[in-house]
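1. Pasting the sequence and the predicted coordinates here, then a few questions.
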Amino acid sequence: MIKLNSNHTIPAIGLGVYQTASNTAAAIVETALRVGYRHVDTASIYHNERETCEGILRFLADQSNHHHQVTRADIFYTTKIWDTDHGTAKTEQAIERALDRLRGDSTANEPDRTLGYIDLLLIHSPQTSAPLRQETWQAMEQAVASGRVRSIGVSNYGIAHLDELLSYAKIAPAVNQVELHPWLQRRELVAYCQRHGIVLEAYSPLTRAHKLGGKDAGLVAVARRHARTEAQVLVKWALQRGFVVLPKSVHTDRIKENFNVADFELTESDLQELGDPEAYYTTGWDPTTFKG
């Protein structure tokens, strides 16, 4: 668990559900929770918020195989505000939709079947304008004040965006979620966030498989030394850097594999051998560089 500046704690490993089909998301989330995950990360643009919540609700309702009962307070649920929902009115509406989806597949006859609140709400990217970003943040601060959202943060923010945000924020961002892995180390941004008490969350920590499968000699060597998979080494790299890590998979065996990394440690020489701090290798988009 990692302590946030909001005084809440966040599990260090979370399941990312980007590109997880809506008709399978509930089952995959429920499987991950049974494996031991307690943190799930979705977004409105993923079109699986309701199904993600349904998976959590099913797990909480049926824990027949568990010796220790897990409660809602043990689960950490993250979602995000998409670019087209920036601005006061649109953000308020987006938050209402996100809160409604906390009910999963519940009907009007089941008013109490809901997750009740959002643990972490993020601005998904800075790709609008400074005035709209400010309005969005202030609407999110109001959601915290109402008790419906516990912590707020950002995703894909560069240093310039964070400087702008900190100039007006009454609530400091708890996290900045960006792509991070040994070939995209963002050392200047990481240092900035650490100075300001902002936790880094690493998405695409497995490089979207760009570096897996024997493609990188250093990664192969470290994995062999520890008798671990390449994916496990990358998850551990992020954890040992102090990041929250969000590996994504829809396969039960890999969901388990990505989570089971507690019983080995990478050495300093391992960490140095992995990747390239100067590579700046992005596997998808990179809104941290957005100017506007």
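-> Structure received.

2. When you work out contacts or count neighbours from here on, use the C-alpha atoms and nothing else.
-> Noted.

3. isn't Leu60 right up against Asp74?
-> No - judged on C-alpha atoms under 8 Å, Leu60 makes no contact with Asp74 at a distance of 10.0 Å.

4. Report all helices and strands that the longest helix along the chain contacts.
-> Assignment by DSSP state H gives helix 130-145 as the longest helix of the chain. On a contact count with 3 or more C-alpha pairs under 8 Å, 6 or more residues apart in numbering; DSSP states H and E, helix 130-145 meets helix 88-100, strand 118-123, strand 149-155, helix 159-168.

5. Run the angle between that helix and strand 149-155 for me.
-> Here the directions of helix 130-145 and strand 149-155 differ by 160 degrees (axes from the mean of the first three to the mean of the last three C-alpha atoms, to 10 degrees).

6. can you give me the strands for the stretch 151-292 of the chain?
-> 175-179, 199-203, 244-246 (DSSP state E, counting those that start in this stretch).

7. How about Glu230, nearest residue that isn't a chain neighbour?
-> Excluding the flanking residues, the one nearest Glu230 by C-alpha to C-alpha, 6 or more residues apart in numbering is Ala223, at 5.4 Å.

8. Measure how buried the one you found is and give me the count.
-> A count of nearby residues for Ala223, using other C-alpha atoms under 10 Å, gives 19.

9. putting a second one here so we can go through both:
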Amino acid sequence: MLSTTVRIVIIIAMLAIVSVVLIVWLVNTSSGLQIPNIELVNGVIIPQIGLGTYQIQDEATAKRIIGEAIDVGYRHIDTAYHYQNEKFIGDKLKDLFDRNVINRDDVFVTTKVWNTFHRKDSVIRGLNESLQALGLKQVDLALIHFPMAFKEDTGEYIPVDSNGLTLDLNVDIYETWQGMEQAYHRGMARSIGVSNFNISQLQHIIKNGFVKPLVNQVEIHPYLTQEPLVDFCHQHNIVVVAYSPIAKANQTLFNEPVLKEIAAKHEKTVAQVIMKWLVQRNIVVIPKTTKKERLIENFNIFDFQLTDTEMRQISGLNKDYRITRFTNARNNPNYPYEWPLASK
């Protein structure tokens, strides 16, 4: 028989193991619950923090960062046909599904139909290519990437003429939207929306479409606050998703005294303050990174609150400074930005 001392040691060891398991479970559970969601009009739930993957075209990097993002707690992955990384992302997600790390229903996947698939009959073809690359039967959100239509079947993502200007097609955005509606009704996407659309372009679709855009993904950061566009979207129950939330790590922005002061007050980084400012505006934010420490930093913004004064101070930094201008498409009939400033 075991001595009393040995029994006590065994019991203590068992209790320690149970405690560790319980702590790990609680940490995982709390991390999963700390990210707020926004409900789209059709009832689909979108996590308010996601991982942007633009310009992550190296296979090893793409797979690594997706795995690390899921490990940290991200459940929202944003990609696009034009990003040329859907196959890598899809392969990594399949690996995670196969190993029961997560289930398909646990992760929200967004993709975007590119400018060379804007004819009504081409939209389905373009979205099918994305689904095949991702290895999915359905995405959670499909967006029209830009309102501009480019010449199809040239073999180029951005076909251009001898002057470097885009080879355009004059396709009404409503025709493209009809293709998106078809994809939605076929079950290729749980929800549909647009990206880089201005107010008048949204109005055109709302007026003519059977299905209202559920999302508009646009560039938003403290130097481009987009209040009129965001207000219009919210008034029409269109969820706003912000890309380039820290203006591609613009160092002038990062050194703004008001942002540094607010960050110091809350013991946070400037990037965290900016993303909190977006989240408190009821905007979904999809910061892009290839570094795990940034994944964690961007995720850790739900333990503090900005005051109304701080929110106004950050919004007061607006300069109508736009990073994504797509200037070689400026002659396209559906170019969404003002020219020459391309600032609104």
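-> Everything's here; your move. Since the structure is predicted, the reported quantities are computational estimates derived from the model, not experimental observations.

10. Need the TM-score between these chains.
-> After superposition, the two chains reach a TM-score of 0.89 (TM-score structural alignment, normalised by the length of structure 1), with 275 aligned residues with a C-alpha RMSD of 1.9 Å.

11. before we move on, back to that, possible to save the strands of the stretch 151-292 of structure 1 as JSON lines with mean neighbour count and distance to Thr79 of structure 1?
-> Below are these laid out as JSON lines (neighbours: other C-alpha atoms under 10 Å; distance: least, C-alpha to C-alpha, whole Å):
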{"stretch": "strand 175-179", "mean neighbour count": "26", "distance to Thr79 of structure 1": "12"}
{"stretch": "strand 199-203", "mean neighbour count": "25", "distance to Thr79 of structure 1": "13"}
{"stretch": "strand 244-246", "mean neighbour count": "27", "distance to Thr79 of structure 1": "13"}
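
12. Dump those strands to TSV, plus distance to Ala231 of structure 1.
-> Conversion of these to TSV gives the following (distance: least, C-alpha to C-alpha, whole Å):
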stretch	distance to Ala231 of structure 1
strand 175-179	15
strand 199-203	13
strand 244-246	12
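
13. what does the residue nearest to Glu230 of structure 1 align to in structure 2?
-> Counting by TM-score structural alignment, Ala223 of structure 1 lines up with Ala263 in structure 2.

14. Look at Ala145 of structure 1 and say how many residues are nearby.
-> Neighbour number of Ala145 of structure 1 under other C-alpha under 10 Å is 11.

15. Now do the same for it: its match in structure 2.
-> That one, Ala145 of structure 1, aligns with His185 by TM-score structural alignment.

16. returning to that earlier point: for Leu60 and Asp74 of structure 1, indicate the residue with more neighbours.
-> Leu60 (18 against 13).

17. could you list every residue that touches the more buried one?
-> Shown in contact with Leu60 of structure 1 (C-alpha atoms under 8 Å, 6 or more residues apart in numbering): Val70, Thr71, Arg72.

18. What is the nearest of those to Ala98 of structure 1?
-> Using C-alpha to C-alpha, Arg72 comes nearest to Ala98 of structure 1 of the contacts of Leu60 of structure 1, at 17.0 Å.

19. any idea which helix or strand carries the alignment partner in structure 2 of Cys53 of structure 1?
-> Residue pairing (TM-score structural alignment): Cys53 of structure 1 is matched to Gly90 of structure 2. Using DSSP states H and E, Gly90 of structure 2 maps to helix 86-98.

20. average offset between that helix and structure 1?
-> Here the mean offset of helix 86-98 of structure 2 against structure 1 after fitting is 1.8 Å, by mean C-alpha distance after the TM-score superposition for structure 1.

21. So which bit of structure 1 is the helix or strand that that helix is followed by matched to?
-> Next along the chain after helix 86-98 of structure 2, taking DSSP H and E as the criterion, comes strand 108-113. Per TM-score structural alignment, the counterpart of strand 108-113 of structure 2 in structure 1 is residues 76-81.
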